[in-house]
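Participant: fold the stuff below for me.
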Amino acid sequence: MASNDLLAVLVDADNVSPSRIGAVLAEIAQYGVASVKRVYGDWTKPNLRGWKDAASAHVIQPIQQFDNTTGKNATDSALIIDAMDLLYTERFQGFCIVSSDSDFTRLASRIREDGVTVYGFGERKTPEAFRNACDQFTYLEVLDKPDDLETADKPAEAAAETTQERVPGAKLRGDAKLVSGLRAVIDAASGDDGWANLGAVGQLMRKRHPDFDSRNWGYAKLSDLVKAIGLFTVETKPGGMRLKNKKPAA
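Facilitator: Below you'll find the model as predicted:
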């Protein structure tokens, strides 16, 4: 359920396709109210032309920033300066940085130093440093299909880019990082009886691994993912689902 937290959404147009922004904003709506929405770029560049319709359709304020010096990313600098100005107002409970650029790693860390939540959105190629600097990081590839603004004439191609096939259970069990991470979190979140609430497991996984998302493996819900892995005892109670690590076979 969405909260009433005020969020500032800052988009790096150089690193995000305009066809993705609708799905990003729908995701952000689960976390709070996007009271500020800005997209940064040099709009004289032909490759950013698609942002004109996207910004208008989603009521995002375009911020023009000319590349005055070759080799320097003026767009990143403008976004960072605006982010700090907005942070100092103390109006926002969260910042959403939409980019795959590691240049925003320090910005995310700085915002979190003030106790403000940072949600990151970027492609799978996003460097680990930026992903881990955020409280929560979501890959663009796992969100809903792109807007029709840019892909209406090639729906098959767009679908291929965004559809995440469900990873089968055997392959999930072979994912050492995923399995060991869940085992450790279940141990940490469990009571004396060894059972851990599913919600607590999900929250702790996000804290330890900001880019953790069951959709990365093609599962809409964490419950579906843990069931598919098949290495945990799953029990559904009136208060919700809980998990326990299975003891290894003797």
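Participant: use CA for all of it now, contacts and neighbours both
Facilitator: Noted.
Participant: so after the strand or helix carrying R110, what's the next helix or strand?
Facilitator: Element membership of R110, judged by DSSP states H and E, is helix 105-113. Towards the C-terminus, the helix or strand next in line after helix 105-113, according to DSSP H and E, is strand 117-122.
Participant: contacts for the following helix or strand past that next one next, please.
Facilitator: Beyond strand 117-122 on the C-terminal side, the first helix or strand identified by DSSP H and E is helix 128-133. Counting by C-alpha atoms under 8 Å, 6 or more residues apart in numbering, the neighbours of helix 128-133 from elsewhere in the structure are 101-106, 108-109, 120, 137, 209-211.
Participant: try 7 Å this time
Facilitator: Surrounding helix 128-133, the residues in contact under the criterion C-alpha atoms under 7 Å, 6 or more residues apart in numbering are 102, 104-105, 108-109, 120, 137, 210-211.
Participant: of these, closest to S19?
Facilitator: Comparing the contacts of helix 128-133 against S19 with C-alpha to C-alpha picks out G120 as the nearest, at 17.4 Å.
Participant: that closest one - how many residues pack around it?
Facilitator: 27 (other C-alpha atoms under 10 Å).
Participant: that one against I97, yeah?
Facilitator: Yes. Under the contact definition of C-alpha atoms under 7 Å, G120 touches I97, with a separation of 5.0 Å.
Participant: for the helix holding R110, packing partners?
Facilitator: Contact here means 3 or more C-alpha pairs under 7 Å, 6 or more residues apart in numbering; DSSP states H and E; on that basis helix 105-113 packs against helix 128-133.
Participant: got JSON lines for the contacts of helix 128-133, with distance to Q93 too?
Facilitator: Formatted as JSON lines, the entries for those read as follows, by distance: C-alpha to C-alpha, whole Å:
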{"residue": "S102", "distance to Q93": "23"}
{"residue": "F104", "distance to Q93": "18"}
{"residue": "T105", "distance to Q93": "19"}
{"residue": "A108", "distance to Q93": "13"}
{"residue": "S109", "distance to Q93": "15"}
{"residue": "G120", "distance to Q93": "14"}
{"residue": "F137", "distance to Q93": "16"}
{"residue": "P210", "distance to Q93": "18"}
{"residue": "D211", "distance to Q93": "20"}
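Participant: following up with a second sequence; could you model it the same way so I can compare the two?
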Amino acid sequence: MNGNGKGDSLAVLIDADNANPAIIEGLLAEVARFGVASVKRIYGDWTTPGLGKWKASLLEHSLQPIQQFAYTSGKNATDSAMIIDAMDLLYTGTFDGFCLVSSDSDFTRLAARLRESGKMVYGFGEQKTPRSLVAACDRFIYTEIFLQRDDSSAAAAEGHQGAITRRSSQELRQDAKLCNLFRQAIDAAAGDDGWANLGPVGSHITKQMPEFDPRNYGYSKLSELVEGIGLFTLRRDNTLLWIKNQRPEKRGG
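Facilitator: Predicted structure coming up:
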């Protein structure tokens, strides 16, 4: 499978019916961390009023709108159009990865199929996204992290979850799954002295939990999240950060 080098060519496919327009700037900035967005397409029935707020973003962010009429009431033709396009783009052999922007579980099989072809798949969706789609991606980023505080009320009014708030140390320690993931990742990456490089620890957790991201807990960096949990020892060695499975020693005072 291709790596996530910054020179990778990516196809960004957005389901306008299942994405919040307020996320677009943060979304594209995140995509740029993984590679170059060579294709940016957004799918929906652009004759409907519901997509009006997306229209302002089309020119500004060079998004190519793909028109898809709803042939039958209650059926989502947009999904089919997006899936067909994704497979057409796959067969060109041009792209190293795909960014699928939707909270719809209908794209689960598409994500799995793209990965079977050796492509990196980055999923973007709200925290309500079904587990099946999250697990089918190499990485899954919850789009609530792209919402600013002043976007929260507007997002809630449209049925979207608001911006994420920082979890306290007590809340983090009560998250048994999170703490166990850290312990297991440290054990897997540690040397004989018990110390593990923080970078590989984060990568190991992501392999086990594609949606893992410190920002989901309100912390901008992995090291800040570790310090917030308070159950592990961190030390800096020049530019490297190391982590160990023990509580940090309390400083006298």
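Participant: for ChimeraX, what selects the buried ones among the contacts of helix 128-133 of the first structure?
Facilitator: Below is the selection syntax for ChimeraX that covers the buried ones among the contacts of helix 128-133 of the first structure, with 16 or more other C-alpha atoms under 10 Å defining burial:
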select :104,105,108,109,120,137,210,211
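Participant: of the contacts of helix 128-133 of the first structure, which is the nearest to I63 of the first structure?
Facilitator: Checking the contacts of helix 128-133 of the first structure against I63 of the first structure with C-alpha to C-alpha, the nearest one is F104 at 17.4 Å.
Participant: tell me where the second structure has helices.
Facilitator: 24-34, 52-60, 77-92, 108-116, 131-136, 152-157, 169-173, 176-189, 198-208, 222-229 (DSSP state H).
Participant: on that earlier part again, quick one: the helix holding R110 of the first structure to chain centroid distance?
Facilitator: Here helix 105-113 of the first structure shows a centroid-to-chain-centroid distance of 16 Å under the convention C-alpha atoms, centre = their mean, to the nearest Å.
Participant: list of residues touching it?
Facilitator: By C-alpha under 7 Å, 6+ apart, helix 105-113 of the first structure touches 80, 118, 129-130, 133-134.
Participant: circling back to that earlier point, and the contacts of helix 128-133 of the first structure, which is closest to A196 of the first structure?
Facilitator: Minimum distance to A196 of the first structure across the contacts of helix 128-133 of the first structure is 19.9 Å, recorded for P210 (C-alpha to C-alpha).
Participant: surely the closest one meets D135?
Facilitator: Yes. In terms of C-alpha under 7 Å, P210 of the first structure counts as a neighbour of D135; the distance is 5.7 Å.
Participant: quick one on the thing from earlier: now, of the contacts of helix 105-113 of the first structure, which are buried?
Facilitator: So, of these, 80, 118, 130, 133-134 end up buried under the neighbour-count rule (16+ other C-alpha under 10 Å).
Participant: which one of these sits closest to E161 of the first structure?
Facilitator: Closest approach to E161 of the first structure among those (C-alpha to C-alpha): F130, at 23.0 Å.
Participant: okay, and whichever strand in the first structure runs longest goes to which residues in the second structure?
Facilitator: The single longest strand within the first structure, with elements called by DSSP state E, is strand 33-41. The counterpart of strand 33-41 of the first structure in the second structure, using TM-score structural alignment, spans residues 36-44.
Participant: by how much does that stretch deviate from the first structure on average?
Facilitator: In the superposition with the first structure, the average deviation recorded for stretch 36-44 of the second structure is 0.3 Å (mean C-alpha distance after the TM-score superposition for the first structure).
Participant: quick one: buried residues of that stretch?
Facilitator: Buried residues in stretch 36-44 of the second structure, counted by 16+ other C-alpha under 10 Å: 36-37, 39-44.
Participant: and it, how far out from the chain middle?
Facilitator: For stretch 36-44 of the second structure, the separation from the chain centroid amounts to 16 Å (computed by C-alpha atoms, centre = their mean).
Participant: let me see the residues that make contact with that stretch.
Facilitator: Under C-alpha under 7 Å, 6+ apart, the answer for stretch 36-44 of the second structure is 6-17, 63-68, 78, 82.
Participant: same check on stretch 172-187 of the first structure?
Facilitator: Stretch 172-187 of the first structure has contacts (C-alpha under 7 Å, 6+ apart) with 196, 201, 204-205, 229, 244-245.
Participant: that older thread, check the mean deviation of the helix holding R110 of the first structure from the second structure.
Facilitator: So helix 105-113 of the first structure averages 0.4 Å relative to the second structure (mean C-alpha distance after the TM-score superposition for the first structure).
Participant: in the second structure, what residues pair with that helix?
Facilitator: Against the second structure, helix 105-113 of the first structure falls on residues 108-116 (TM-score structural alignment).
Participant: and for stretch 70-77 of the first structure?
Facilitator: Aligned by TM-score structural alignment, stretch 70-77 of the first structure corresponds to residues 73-80 of the second structure.
Participant: give the buried residues for that stretch.
Facilitator: Buried, per 16+ other C-alpha under 10 Å, within stretch 73-80 of the second structure: 76-79.
Participant: picking up where we left off before, tell me which of the helices of the second structure sits nearest to L240 of the second structure.
Facilitator: helix 198-208 (7.9 Å).
Participant: how distant is that closest one from the center of its chain?
Facilitator: On the basis of C-alpha atoms, centre = their mean, helix 198-208 of the second structure is displaced by 15 Å from the centre of the chain it belongs to.
Participant: other SSEs contacting that helix?
Facilitator: When contacts are defined as 3+ C-alpha pairs under 7 Å, 6+ apart, helix 198-208 of the second structure packs onto helix 176-189, strand 240-244.
Participant: once aligned to the first structure, how far is that helix on average?
Facilitator: With the first structure overlaid, helix 198-208 of the second structure shows a mean distance of 0.7 Å (mean C-alpha distance after the TM-score superposition for the first structure).
Participant: where in the first structure does that helix align, residue-wise?
Facilitator: Per TM-score structural alignment, the counterpart of helix 198-208 of the second structure in the first structure is residues 198-208.
Participant: just the residues contacting that stretch, thanks.
Facilitator: Taking contacts as C-alpha under 7 Å, 6+ apart, the residues outside stretch 198-208 of the first structure that touch it are 135-136, 185-186, 189, 212, 241-243.
Participant: list the buried residues in it.
Facilitator: Buried residues in stretch 198-208 of the first structure, counted by 16+ other C-alpha under 10 Å: 198, 200-202, 204-206.
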